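Participant: Below are the sequence and a predicted model; questions follow.
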Amino acid sequence: MTIQLNHTIVPAKDKHASATFLTEIFDLPAPVPAGFFLAVTLDNGVTLDYAEPPVDFSPMHLAFLVSEEEFDGVYGRIKAWGLDHWADPRRERPGEINTNDGGRGVYFTDPNGHFLEAITVPYGGWPKT
């Protein structure tokens, strides 16, 4: 068996807001209750399990590798919804996308302050075959 990420817990003050935002911005199936969590399943089977912990937490950074067509949809929704977005993680290029590694990328935040990223090419480019 190869080692694979199966799930991770994403803390949120409002798990419904963050989980629903993620599914809508990335055009994924609606989140489903999973015990204490609200689970979002990604196309590779990994789940993001949103929870409302009784403690303060720092926002997370979650990066999603998407196709060019999916990027068009995500970026179209970002613009249609009037979301702040940046070409870079330092937020020095507002309202732009990047073309790092020969692809496209954009950063934006969810309702609970998590910093999300959509990229069409992995960091460093596609592996040489």
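Facilitator: Right, received. Where do you want to start?
Participant: can we go C-alpha only for contacts and neighbour counts from here?
Facilitator: Fine.
Participant: so which helix or strand takes in residue 72?
Facilitator: Per DSSP states H and E: residue 72 is located in helix 68-80.
Participant: so what does that helix touch, helix or strand wise?
Facilitator: Secondary-structure packing of helix 68-80 (3 or more Cα pairs under 8 Å, 6 or more residues apart in numbering; DSSP states H and E): helix 15-25, strand 115-119.
Participant: Include distance to residue 89 and mean neighbour count when you put those into TSV, please.
Facilitator: Supplementary listing: the helices and strands packed on helix 68-80 in TSV, determined by distance: least, Cα to Cα, whole Å; neighbours: other Cα atoms under 10 Å:
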stretch	distance to residue 89	mean neighbour count
helix 15-25	19	19
strand 115-119	9	20
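Participant: next, the one to line up against it:
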Amino acid sequence: MSIDLNHTIVHARDKQAEAEFFGHILGLKVGAPWGPFVPVEADNGVTFDFMDSTEVQGQHYAFLVTDEEFDQIFARIKEAGITYWADPAHRKPGEINHHYGGRGVYFDSPNGHNLEAITSPYA
């Protein structure tokens, strides 16, 4: 039996705006609203289903990307003037990391979700 993550619900104060942010920065398509959700689908079929909520507790989402995708994501982060860090605790601003022979960057979404793009999975 294979167990795969299919979807996760992401709480946001404005589901459409948060979905658009994820889609734009990560280069993913924002889907049509479905019930109370606005979906953004990753290339592996997992959907991030954004839902309006008055209480949003920031979560961490890490995305494994190719070097080319990292370059594109990082360019969009810098172009948008988004603060970024080399670490999840946000102690190294304006830097990226080079863990496990790859590159990684952390940045926050407008709703305080801690996002990470990495080119090499952690051991």
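Facilitator: That came through, no problem. Since this is a predicted model, take the numbers as computed values, not measurements.
Participant: still on that earlier bit, now the helix holding residue 72 of the first structure on the second structure. Mean distance?
Facilitator: With the two structures superposed, helix 68-80 of the first structure lies on average 0.4 Å from its match in the second structure, counting by mean Cα distance after the TM-score superposition for the first structure.
Participant: chain center to that helix, what's the gap?
Facilitator: Put simply, helix 68-80 of the first structure sits 13 Å off its chain's centre (Cα atoms, centre = their mean, to the nearest Å).
Participant: what's the angle between it and helix 15-25?
Facilitator: 120 degrees (axes from the mean of the first three to the mean of the last three Cα atoms, to 10 degrees).
Participant: Measure how helix 68-80 of the first structure sits relative to strand 115-119, angle-wise.
Facilitator: Going by the same axes, to 10 degrees, helix 68-80 of the first structure makes 140 degrees with strand 115-119.
Participant: Name the next helix or strand downstream of helix 68-80 of the first structure, please.
Facilitator: strand 85-86.
Participant: about what we covered before: quick one, which of the helices and strands packed on helix 68-80 of the first structure gets closest to residue 84 of the first structure.
Facilitator: strand 115-119 (11.2 Å; Cα to Cα).
Participant: quick revisit: now what about the helix holding residue 72 of the first structure, what contacts it?
Facilitator: Outside helix 68-80 of the first structure, the residues that touch it by Cα atoms under 8 Å, 6 or more residues apart in numbering are 25-27, 84-85, 104, 106, 118-120.
Participant: again, but for stretch 7-25 of the second structure
Facilitator: 28-30, 37-40, 46-57, 73, 76-77, 109-111.
Participant: Residue in the second structure paired with residue 99 of the first structure?
Facilitator: In the second structure, the residue paired with residue 99 of the first structure is residue 98, using TM-score structural alignment.
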